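Engineer: Sharing a model that was predicted from the sequence below.
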Amino acid sequence: MHKLLFIFLLGLACTSVTRGQTKCDKTVSGKVLDIASNEPLPYVSVRVTETNTGVVTDQQGNFNISGLCEDEIHLEFTYVGYKKVVHHHDFHHDIPTILMAEEQIALEGIVVEGEQVRGGTKTLSPEVFRISELQKFGNADMADLANVISGLSVVNTGQNVQKPTLHGLSGNRILLIQQGIRYEYQSWGDDHAPGIDPGSSSSVEVIKGAGTVKYGPEAMGGVVIFNPEPLGLHQPLKVTTQLSGHSNGKGMGGRISAQQGFDHWSVMLNGSGNIHGDLSTPDYLLTNTGKKVWNVGTGVLYHKANTDIEAFFSHNNQNLGILRGSVTGNLEDLAFAMGASEPLYTSDFSYLINTPRQEVVHDMASVKGTYYQGGHVFDLKYSWQLNQRKEFDIRRGANNELPSIDLRLTTHTLDFNWDHPVWNGLDGESGLSWLYHDNDNQPGTNTIPFLPNYNDSRFGVYAIESKKYGNQTVEMGLRYDVQFTSIRGRQINNNPYYNDLVFQNLTASLGYKLKMNDQLDFNTNLGTSWKSPDVSELYGFGKHGAIIQYGLWRYEDSGESNINTSTILDQTSKPVNNEVGYKWINQLKWTGDRSDWIISGYAHVINNYIFATPRGITTTSRGAFPYFIYRQTNALIAGVDAEMSYMISKDMTITSNASFVYARDTRYQNYFVEIPPLNIHSQLRKNIKGKWLNHHLELDLSYTFQKKFTPGVITPEDILEASANGDQLFETSEEIFDFMSAPTGYFLVDLGWETSWKGYSLSLKAENLMNNTYRVYTDRIRYFAADTGINFIISIKYSL
């Protein structure tokens, strides 16, 4: 160990820069774009304030200044009719892209210096989307992001609970990163949504390849990165406020953010809130679908010489109503509710949030130190998270005011990353990671906990290297993880049980990029990924929401009419293997003068895929219920993503994206439920520049097809009839089924208008302008109600 440390330090010393004398051989280059149109700005004045020297950008908005002596400089960008931008630049940072805003619009200029979360694969570029494009019409949510990023969709439990889905995988199979750290929550539940406010971020990056090598387990489907607002030095005070209201749900929201940069410090503060009452479809109200959400966040940057220290904190508080008519007492009630013309228990509009509901509080804090030396970049980051989840179901008597699930998840992470300079043509990074979970049930629910208490400790080490060969790039990555899990739970008879588990896996990736010409790139990436069995998949027991489920180690199945749930199994009596995925993704990317397009195709094979399937009927005090058991199978998920952007004229652009996903159980030849259907979305944007005001128009058109390749349908009536006849409908069948056929396709139209003058902007938008009635296949409320009808949004924004 001492020898390895000596060799590492010796290598660092050999590549370090000698400080004895200052060389005037530094060069800074970059690109200047219009923040609204993303078009290059020619003839922008770029000045180095320390030397008062400078250049102007060329026709493509590029600039290059050489012969610089200092390690840190200040760049000033000025252009007639645009707001001045001042940028503090360190030469160990990436090439900057300057986004300038016109004087008449409310947006402020920003600087982007490469990926804010380093380590995205060099052979498969992430898709990046600026949140400001969505925020002009009020608070953005996960569904808004899904409309503009191909391959990204959401699985809903109504409008309030939205889980991102990437290439057909969601929950603990895709990784969310906020403030540069893994976002940890109770991701195992189908109706557990992350408490992330997209509006508090500056941009979203989506990595669609298997991201396990860089980010560790649970990134099987990919990674969604929410980048915070960059903290810039030498920046004047910037304050932005926004108020919005929307007609559907009679809701209102607000947002405020402030940021200022000094010589060595930069600080940021933001806050937002959103409230609405019962939502409505074109035909009826959706009782108990109100929402109350508020968020606060702050960040601090300290910069000195070759060192950056950043600290972030955020707090998210959610009180989410679930449609009252979606909770039924037994199969007879379920059959009646699914056939009703409107949801059961529909009442007059209200802002009250009754049961069923969710209360979720998420706190996150992190501190990161970055040290730059001789082309090396060293990152050391610690984070702490606290996720508190309470779920309130429809219960009898005083228990109705008590949560049926009350979980407290505490997470600690520590990550070290080393990004080394190019050495013998190799460009890459390596790192170490540690994660600790403490998930505990809180007392006072008066019910048997669905999950036992548990602790996770996970250690990982990885390395990624790439090398260029002319117009080709080859990349390889390798990672090893080991996880220790300690279980502490109680059986029905209150006897305790314990278990200690160890999971480990080696993952790898291989990528290739070919730059065919100045416009066309081809990328391919083959990667493995893995996920250990989740505690809920092993030990889940009893009723969660409206479903009764049993984890893999909470039942014995002898093939008879009923299963045995009185014993607790383990790895010896019933082996359960890691999920292991093999994903191959190919991408063709064209970048032209007026058009850009990307086409991606992928195939993902997952061995030992864990999911819940129906097994039989159980009788409770409320009546008969179907119950579900977890089991393992092999899965194939394949699909195509396509994106296109075409500049019709200088002021008019059309963008389109489409996604198709195919998923199948290859062991039992079944199709899976809640896989997103084919969707095509197009947007036409028009900018109108006036003498005093600027106008922006948006027309959004989307068509979602009826889902094909779906499992068979077994209605509640079918189950009741089989039960009455003594037929064991699920005894020997391995078939996946759905309670209802996939809904028909639907067409939606949104229309938006924004006008701006200096620091003010006013926007109006109509969603579902045609007030169509439709149901979403990936929304679990579709069994009981249609989706929301027309919604008018007004937003007023002011930037100081």
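Structural biologist: Here it is on my side, so go on. Residues are numbered from 1 along each chain as shown.
Engineer: use CA for all of it now, contacts and neighbours both
Structural biologist: Fine.
Engineer: Wait, residue 232 touches residue 266, no?
Structural biologist: Yes. Between residue 232 and residue 266 there is a contact under Cα atoms under 8 Å: 6.1 Å.
Engineer: who's more crowded, those two?
Structural biologist: With neighbours defined as other Cα atoms under 10 Å, residue 232 and residue 266 compare such that residue 232 has more, 25 against 21.
Engineer: Could you count how many residues lie near the nearest residue to that one once chain neighbours are set aside?
Structural biologist: The shortest distance from residue 232 to any non-neighbouring residue, by Cα to Cα, 6 or more residues apart in numbering, is to residue 261 (5.6 Å). Other residues lying near residue 261 total 21 when counted by other Cα under 10 Å.
Engineer: Next up, a structure to set beside the first:
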Amino acid sequence: MKQFINVLLLFLATNLTAQNNIEGVVFDSQTNESIAYANIFIPQLEKGTTTNDDGEFIIKNLPSGNYKILISYIGFETFSKTVNIPLKENLQIALIPSFIEMKEVIISTPFHKLQSENVMKVEQRKISDLKAKGAINLAEGITNIPGVAGVSTGISISKPVIRGLSSNRVLVYTQGIRLENQQFGDEHGLGINDAGIESVEVIKGPASLLYGSDALGGVLYINPERFALENENETNVNLQYFSNTEGLSTNVGYKTSGEQFKFLIRGSFAEHADYNTDSYRVTNTRFNEKDLKAALGYQSLQFKTELRYNLNASKLGIPEEIGVQNLNKSPLLPYQSIHNHIFSSKSKFYFEDSSLDVDLGFTYNDRKEFEEHHHHHGEHHEEEAHEEEEVLDPALQMKLKTFNYDIKYHLPVLGKFETIVGVQGMHQVNSNYGEEQLIPNATTNDFGVLATSHIHFEKADIQLGARFDTRSLKVVGGLEKDFTSFNGALGIKTNLANNLVARLNLATGFRAPNLAELTSYGSHEGTNRFEIGNENLLNEQNFQTDLAIEYKTDHLEIFANGFYNVINDYIYLSPNGEIINDNPVYLYLQEDATLYGGEVGIHIHPHPLDWLHFESSFETVTGNRSNNEFLPLIPANKFKNTLRAEFHLESVKKGFAFVSLNTTLKQNNISDFETNTSGYNLLSAGFGGELKLFKNSLHLQVTGNNLTNKKYINHLSRLKSDGIYDIGRNISVSVSYTL
């Protein structure tokens, strides 16, 4: 062992890199005028700065090697270039004026490129943009992304649906590790607060090559808040009020960075009363949430690491019927009490012409559900809030502990080839402590090995890769199952003509059956079903074809994304006509299925009215079983239209105003245990901007959603079967102050 350590230290010592600086100047390509306060960022090193009044910048203490540098400024195209450090001469960077939004590096794909350079189509949205549209929480905000919807239980519980697939078919990553919090349940939400989140990325389609099982339908990748730039610190306070629920969401954060050490911390609190539909308040949709995020980073020439921790504690009412009408914010019975702990470690080792990523994570999800008959102090009165939680025993309590690892080695670049090899794995233990049991005590182990390459040609880029996975599942005192799968992906990006880019991706994906599908036998109170599992279920295996075409000029963008997804052995629930414990019996069955559809859209910002933007999109998904019957929980077709203005005044910076009309069509393509859903139109509008207050930045925005107070029901609402409307008119006011 000692000899091994000596050899490793010798290897590292011979590959250590020298200390370097890069300097340059940024200017307007049309006027040759310098650009002050442009953002300079090296994403692989997470180091950056801004230009001074003369457009000059310098970044010190950089290791040798090839790194991408990004330069961005409002009103200009984001500049991207791979540079070899040490530089032979200073950089002279000319930014091209553009009224298209600045682009960020895509983190969810392994080669960390701008979307314009990416072979795979990935949607990215900043949290600030989603909140500007009045979203109450993160789960609601992501439904504004084309191709993304949500299965919801009121406003507090929602889970992502990507092109008709959800639950364990959509993998969620946060802090660089996979989120594990009993995603199998229809009424189990994300459990992530949007405070301390930088942006969200969505991979629409199988991503098993990169992430393994459960990424069959896509990936929701949540990027945490960045550290402050070197030798800078920042404090900000954010407050948001929601009229419909008389809800309040607030968070306070502080971050500071030196030359080597970085630190940030952010705490938040939110609470909401039952939401209003104009006709009634939906009883027990109230909830409250506390969230803490902290991070510590260290960076030297050869190594950088960051440790992050997130504690999310939420208390969520589970609505059953329309009853008490008040504005209390403490949930009634039944309700969920959830504590979610996420620990992550992301480290990177730099060698002369290669690098090694080591990401480790541990999540601890403690989920409790409380019901009426578990109250020990007499009869429960529904008007009472549960201030003394100790008088209750949970009817259901599950503790899920998950350790996962992701190790990737970036090989030296060989000509046109960038290559990554790696291993990923997970060890997971589920334990029950309540009187009821949805899924048994069990242990799951995953292991996967992968290799992927990005090949650069003059007129095209190709990305390809392969992966092998194995999963073993052991139920305490019972079932033992093993699943394996081999998957691959091939993609090409090319310019068909000037300003016309095409991306074609072919990929396979898989999903091993989860514990609920294999072992369930009992009433699932949250869904009012008696579910019976099937231990003979096989892997779901799919093959998807994606074609994305994008036309882009200075004042016009047009995109069209189409997909065709064939899933073998698709797992679904189906009623068998029996009744047990007053609940209908549902069985887990398998049948081949097909999903197809896509998104098209246009973005116009006409000259000379470059401040004016018109965006319109349409999205559609159809899902069929092999017998031509429709799959359940397929979102209805949607049109989204937005007219947006951006302005900069002497007293108001980054000003904006918008009006949106979202049209959801009828959903008549339903499974045999669903009902039709009517179409509806929702009108929204908002405005905001940045002001100076005591020489610091104050961001103010006001947004109104469902301004006509339309009564409607989303097809993916779990309250639909009871005829309960979705949320009515809601006005939100948001204030953010930065010191």
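Structural biologist: Nice, I can see it. Computed from a predicted model, the values in this text were never measured in an experiment.
Engineer: what's the overlap in contacts for residue 232 and residue 266 of structure 1?
Structural biologist: Common contact partners of residue 232 of structure 1 and residue 266 (Cα atoms under 8 Å, 6 or more residues apart in numbering): residue 260.
Engineer: State the distance from residue 398 of structure 1 to residue 501 of structure 1.
Structural biologist: 38 Å (Cα to Cα, to the nearest Å).
Engineer: the more surrounded of these two?
Structural biologist: Neighbour comparison, residue 398 of structure 1 and residue 501: the larger count goes to residue 501, with 12 against 7 (by other Cα under 10 Å).
Engineer: Give the helix, strand or coil label for the residue nearest to that one when sequence neighbours are not counted.
Structural biologist: Nearest in space to residue 501 of structure 1, with sequence neighbours left out and distances taken as Cα to Cα, 6+ apart, is residue 485 at 5.0 Å. Going by DSSP: H, G, I helix; E, B strand; the rest coil, the secondary structure assigned to residue 485 of structure 1 is strand.
Engineer: And residue 485 of structure 1? What does it align with in structure 2?
Structural biologist: Alignment note (TM-score structural alignment): residue 485 of structure 1 maps to residue 473 of structure 2.
Engineer: picking up where we left off before, list the contacts for the aligned residue in structure 2 for the residue nearest to residue 232 of structure 1?
Structural biologist: Under the alignment (TM-score structural alignment), residue 261 of structure 1 maps onto residue 257 of structure 2. By Cα under 8 Å, 6+ apart, residue 257 of structure 2 lies in contact with 227-233, 263.
Engineer: Count the neighbours of residue 437 of structure 1 for me.
Structural biologist: Neighbours of residue 437 of structure 1 using other Cα under 10 Å come to 18.
Engineer: Show me which helix runs longest in structure 2.
Structural biologist: Looking across structure 2 with DSSP state H, the single longest helix is helix 2-15.
Engineer: Tell me the buried residues in the following helix or strand past that helix?
Structural biologist: Where DSSP states H and E defines the elements, the next helix or strand beyond helix 2-15 of structure 2 is strand 20-28. For strand 20-28 of structure 2, burial by neighbour count (16 or more other Cα atoms under 10 Å) applies to 22, 25-28.
Engineer: of all the residues you listed, which comes closest to residue 413 of structure 2?
Structural biologist: Nearest to residue 413 of structure 2 out of the buried residues of strand 20-28 of structure 2 is residue 22 (Cα to Cα; 21.5 Å).
Engineer: shouldn't the closest one be in contact with residue 56?
Structural biologist: No. Residue 22 of structure 2 lies out of contact with residue 56 (Cα under 8 Å); the separation is 11.0 Å.
Engineer: re earlier: the match of residue 485 of structure 1 contacts residue 512, correct?
Structural biologist: No. Counting by Cα under 8 Å, no contact exists between residue 473 of structure 2 and residue 512, whose distance comes to 9.9 Å.
Engineer: counterpart of residue 160 of structure 1 in structure 2?
Structural biologist: Per TM-score structural alignment, residue 160 of structure 1 is aligned with residue 156.
Engineer: My guess is its match contacts residue 316. True?
Structural biologist: Yes. Taking contacts as Cα under 8 Å, residue 156 of structure 2 lies within contact range of residue 316: 6.7 Å.
Engineer: overlap in contacts of these two?
Structural biologist: With Cα under 8 Å, 6+ apart, residue 156 of structure 2 and residue 316 have common neighbours 285-287.
Engineer: All the strands of the stretch 501-650 of structure 2, residue numbers only.
Structural biologist: Using DSSP state E, counting those that start in this stretch, the strands assigned to the stretch 501-650 of structure 2 run over residues 521-524, 529-532, 540-552, 556-580, 583-604, 612-625, 638-647.
Engineer: re the thing from before, looking at structure 1, which of the contacts of residue 257 of structure 2 hold up?
Structural biologist: Retained in structure 1: 227-233, 263, out of the contacts of residue 257 of structure 2 (criterion both residues aligned by TM-score structural alignment, their matches' Cα atoms under 8 Å).
Engineer: residues making contact with stretch 33-48 of structure 2?
Structural biologist: 25-28, 49-56, 59, 67-73, 105, 112, 229-230, 304.
Engineer: Would you quantify the distance from residue 651 of structure 1 to residue 580 of structure 1?
Structural biologist: From residue 651 of structure 1 to residue 580 of structure 1 the distance is 48 Å (Cα to Cα).
Engineer: Residue 336 of structure 2 maps to what in structure 1?
Structural biologist: By TM-score structural alignment, residue 336 of structure 2 lines up with residue 358.
Engineer: Mind telling me what element its match is part of?
Structural biologist: strand 357-373.
Engineer: what's the mean distance for that strand versus structure 2?
Structural biologist: On superposition with structure 2, the mean distance recorded for strand 357-373 of structure 1 (mean Cα distance after the TM-score superposition for structure 1) is 1.1 Å.
Engineer: from the chain's centre, how far out does that strand sit?
Structural biologist: 15 Å (Cα atoms, centre = their mean, to the nearest Å).
Engineer: Return the set of buried residues in that strand.
Structural biologist: 357-373.
Engineer: Can you tell me how far the counterpart of residue 420 of structure 1 in structure 2 is from residue 356 of structure 2?
Structural biologist: For residue 420 of structure 1, the aligned position in structure 2 is residue 411, judged by TM-score structural alignment. Here residue 411 of structure 2 is placed at a distance of 9 Å from residue 356 of structure 2 (Cα to Cα).
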